[in-house]
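*Asks:* The following block contains a protein sequence and its predicted model.
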Amino acid sequence: MTRCPSCSARISPSAERCPSCETPLPAGATKTVEVPGPGIRAPGPEAGAGSSVDGGRFVPGTVLAGRYRVSGLLGVGGMGEVYRAEDLKLGEAVALKFLPEGLHLDGAALARLHREVRLARRIAHRSVCRVYDIGETGGLHYVTMELIDGEDLASLLRRIGRLPKDKAVELSRQICVGLAAAHDAGILHRDLKPSNIMVDGEGRARISDFGLASLEAETGDDVFAGTPEYMAPEQLERGEVSTRSDLYALGLVLYEMFTGR
């Protein structure tokens, strides 16, 4: 599909200006790409949502839990592998995010994860990637999530640097209202950063991975401890988290969007 080289929104191959960010499009400036799935660190902007990254645990065609047929490995995030799969019951494509091995041995962490996923399911907002369910197969736990056709903000910023001002303002507003919807539902993100924000095929910001960073409090494992570069001082020093912690991280994300640094 044809994408704007600035904001990754879908555009007509003959367009002279992106309708989303208003970036002028000289002849040959657009390109056809498939962009990565939800909330992962993909190898680069050419990684496809249906592509397979070498080294995945499950090969395409594998049916998990009698319900999810694996299409391919989207990538490997901070916690584990993320797969594109087809929900055979509903006939829809979903993302399966696997959690670290050994989680089933920690009852407190697993109980907290179930609580957070229940809360995350309450967030029904256009600027938030939907969380569907939590499951287990072969002793491995996974979370099923909405599959976003888009590129994560971290990848986008690495590729183009600073966003055009109008587009940065637009995405900032969407991220803010999405985060507010989560806080209104009583859930914190705890690890808000560009790689956990998708820019979908319509050029809209979608926050992902709500509820997953919360395991830090139970596991003590660094993989759940958030990202130091985006942590508020009280979170970094004492592990204290609140809505203010998310707002601190939000400010850093917005700074990157407007400055490219």
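*Replies:* The structure has been received and is ready for your questions. Residues are numbered from 1 along each chain as shown.

*Asks:* contacts and neighbour counts: CA atoms only from here.
*Replies:* OK.

*Asks:* hmm, who's touching stretch 248-261?
*Replies:* 157, 161-165, 168, 172, 176, 191-194, 230-232 (CA atoms under 8 Å, 6 or more residues apart in numbering).

*Asks:* Show me which residues of it are buried.
*Replies:* Within stretch 248-261, the residues that qualify as buried are A249, L250, L252, V253, L254, E256, M257, F258, counting by 16 or more other CA atoms under 10 Å.

*Asks:* and if you look at stretch 227-236?
*Replies:* Buried-residue list, stretch 227-236, by 16+ other CA under 10 Å: T227, Y230, M231, A232, Q235, L236.

*Asks:* Buried ones in stretch 73-80, by neighbour count?
*Replies:* Buried-residue list, stretch 73-80, by 16+ other CA under 10 Å: L73, L74, G75, V76, G77, M79, G80.

*Asks:* now these as CSV including distance to L119?
*Replies:* Output for the buried residues of stretch 73-80, formatted as CSV (distance: CA to CA, whole Å):
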residue, distance to L119
L73, 27
L74, 26
G75, 26
V76, 25
G77, 22
M79, 20
G80, 22
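
*Asks:* Among those, which ones are in strands?
*Replies:* Members of those lying in strands (criterion: DSSP state E): L73, L74, G75, V76.

*Asks:* Distance check, R121 against L157.
*Replies:* In this view, R121 and L157 are 29 Å apart by CA to CA, to the nearest Å.

*Asks:* what's the answer for I148, then?
*Replies:* 18 Å.

*Asks:* These two: which is more packed in?
*Replies:* I148 (24 against 19; other CA atoms under 10 Å).

*Asks:* Which one of the buried residues of stretch 248-261 is nearest to D106?
*Replies:* Lowest distance from D106 to these (CA to CA) belongs to A249, with 28.4 Å.

*Asks:* Secondary structure element holding that closest one?
*Replies:* A249 belongs to helix 243-259 when assigned by DSSP states H and E.

*Asks:* Pull the contacting residues for M231.
*Replies:* D191, S245, Y248, A249.

*Asks:* Okay, one more to line up with it:
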Amino acid sequence: YTQTCFCFCFSSLQLMKEFDYEKLVTATDGFSPSRLIGKGSHGFVYEGLLHEDDKRHRVVAIKTPSLSPSSSSSSLFEKSEQMKKLENEINVLSSLPCSPHVLSFLGHAEKRLMVVEFMPNGTLHQLLHVSTTSPPTWLKRIEIALQIARAVHFLHEQGIIHRDIKSDNILFDSNWEPKLADFGLAAHLADEKRPAPAGTIGYLDPCYTCPENLSTRVDIYSYGVVLLEIVSGRKAIDVTRSPASIVDWAVPLINEGKSGEICGGGGSGVFLGTNLRLLRMAARCVSSDAESRPSAGEITAEIVLCLAGPLTLKSLPLWMSFFRGVVKLKRRRKRLRETLTWPGQTCHVR
């Protein structure tokens, strides 16, 4: 694993470069609508096809502020804010060592366009709330929760607060491995000037009311909301339900020991205890007492234990079958020994 990670890191570092702006425009067919793969308050994301030196092509994602021309002052201000977010994202990602749990940064063009790895399998939000296919298995859900916890732990070790952790910002690569993305709001804890509170309603820590309150606990709260989403399959905010907030709905049920109502029965018996542990961890993450929230390292360790539990239990039938066979063999040997042994004789059955 160490060797693989080293090679991956080396390759990523080689690709962190400044691209030619016009080549990126060409790579997206002039920002063709047919190449648009994502959009929001952050701007637009396009699928791009880069021509490499050895005549190979590489599919990447190219992020840009909104390209819609407008002369209104409000639109110009919005575009300026998008540019600031994009420049901040470039600065943050370029400062980070590589991680298998964070979207890989490949480079930029004049800090006006950003190039990152292409993630073809959409977002966690789409997987949980939009996809018409079968929901992810309980084991896959735990694995997703673990990978994102590791991403948050990695960022916090680097002194980075993401500030916008949500299911829409968790993307899946071609192997369905989740990665944390969208660092437009990310902040360095070491910076003397703290940014104004920001985030997404439903995921935003209610304790984060002023710049001075910025800490790792802000991300932990948002992660807790995502964890509740993963286990329950319910949206962070759903105005068709009461209460609309997943936190306001789930935490009382967790405190009352009604975890089955949150995860639809909890899946198979193997995962009942695991889901209860995950829900208790989620409740700690979204606690109104910010000081009592666990660190990302604690969360990671707990989920590793949760993941080990089902895997161990899953393999029990095989071991039970093995031991049952051993017991039966010993009984057969004993009966055979009794059958073949005459009074005063000793019979050795191997």
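*Replies:* Structure received. Keep in mind the model is a prediction, meaning the values are calculated, not measured.

*Asks:* TM-score, when you put one on top of the other?
*Replies:* Between these two chains, after superposing, the TM-score reads 0.61 (TM-score structural alignment, normalised by the length of structure 1); 188 aligned residues with a CA RMSD of 3.3 Å.

*Asks:* related to what we said a few turns ago, going by neighbour count, which of the contacts of stretch 248-261 of structure 1 are buried?
*Replies:* Going by neighbour count (16+ other CA under 10 Å), the contacts of stretch 248-261 of structure 1 have 157, 161-164, 168, 172, 176, 191-194, 230-232 buried.

*Asks:* Which residue range of structure 2 does stretch 3-17 of structure 1 align onto?
*Replies:* On structure 2, no counterpart of stretch 3-17 of structure 1 exists by TM-score structural alignment.

*Asks:* on that earlier part again, need the buried residues of stretch 248-261 of structure 1 in JSON lines with distance to T137 of structure 1, can you?
*Replies:* Formatted as JSON lines, those follow (distance: CA to CA, whole Å):
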{"residue": "A249", "distance to T137 of structure 1": "34"}
{"residue": "L250", "distance to T137 of structure 1": "35"}
{"residue": "L252", "distance to T137 of structure 1": "37"}
{"residue": "V253", "distance to T137 of structure 1": "35"}
{"residue": "L254", "distance to T137 of structure 1": "38"}
{"residue": "E256", "distance to T137 of structure 1": "39"}
{"residue": "M257", "distance to T137 of structure 1": "39"}
{"residue": "F258", "distance to T137 of structure 1": "42"}
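
*Asks:* which two in the residues you listed are spaced the farthest apart?
*Replies:* Top of the distance list for the buried residues of stretch 248-261 of structure 1 (CA to CA): A249 and F258, 14.6 Å.

*Asks:* how many neighbours does G135 of structure 1 have?
*Replies:* The burial count for G135 of structure 1: 15, using other CA under 10 Å.

*Asks:* do S75 of structure 2 as well
*Replies:* Neighbour tally, S75 of structure 2, other CA under 10 Å: 14.

*Asks:* That one: what secondary structure?
*Replies:* helix (DSSP: H, G, I helix; E, B strand; the rest coil).

*Asks:* gap between it and I62 of structure 2?
*Replies:* Counting by CA to CA, the gap from S75 of structure 2 to I62 of structure 2 is 22 Å.

*Asks:* Please, where are all the strands along structure 1?
*Replies:* Counting by DSSP E, the strands of structure 1 are 2-3, 31-32, 63-64, 68-76, 81-87, 92-98, 131-137, 140-146, 150-152, 197-200, 205-207.

*Asks:* tell me the most buried of these?
*Replies:* strand 150-152 (a mean of 31; mean count of other CA atoms under 10 Å).

*Asks:* which residues in structure 2 does it align to?
*Replies:* Going by TM-score structural alignment: strand 150-152 of structure 1 matches residues 121-123.

*Asks:* before we move on, what about stretch 170-183 of structure 1?
*Replies:* The aligned range for stretch 170-183 of structure 1 is 143-156, by TM-score structural alignment.

*Asks:* what about that stretch, how far off from structure 1?
*Replies:* When structure 1 is overlaid, stretch 143-156 of structure 2 sits 1.1 Å from its aligned residues on average, using mean CA distance after the TM-score superposition for structure 1.

*Asks:* How far off centre is stretch 76-86 of structure 1?
*Replies:* From the chain centre to the centre of stretch 76-86 of structure 1 is a distance of 11 Å (CA atoms, centre = their mean, to the nearest Å).

*Asks:* And it, end to end?
*Replies:* Across stretch 76-86 of structure 1, first to last residue, CA to CA, it's 19 Å.

*Asks:* residues in structure 2 aligned with that stretch?
*Replies:* Taking TM-score structural alignment, stretch 76-86 of structure 1 hits residues 39-49 over in structure 2.

*Asks:* Now do that stretch: everything it contacts.
*Replies:* Counting by CA under 8 Å, 6+ apart, 24, 27-28, 31, 35-38, 57-66, 82, 85-86, 118, 184 sit against stretch 39-49 of structure 2.

*Asks:* Equivalent analysis for stretch 144-154 of structure 2, please.
*Replies:* Outside stretch 144-154 of structure 2, the residues touching it (CA under 8 Å, 6+ apart) are 99, 101-102, 162, 170, 177-180, 219, 223, 227, 230, 295-297, 299-300, 303-304.

*Asks:* if you set the cut-off to 7 Å instead, what comes out?
*Replies:* If you take CA atoms under 7 Å, 6 or more residues apart in numbering as the criterion, stretch 144-154 of structure 2 is touched by H101, V102, P178, K179, L180, L227, A296, G297, I299, T300, I303.

*Asks:* Output the longest helix belonging to structure 1.
*Replies:* For structure 1, the helix that runs over the most residues, judged by DSSP state H, is helix 165-184.

*Asks:* Looking at the buried residues of stretch 73-80 of structure 1, spot the one nearest E218 of structure 1.
*Replies:* Using CA to CA, the buried residues of stretch 73-80 of structure 1 come closest to E218 of structure 1 at M79, 15.1 Å.

*Asks:* can you count the residues close to E101 of structure 1?
*Replies:* 12.
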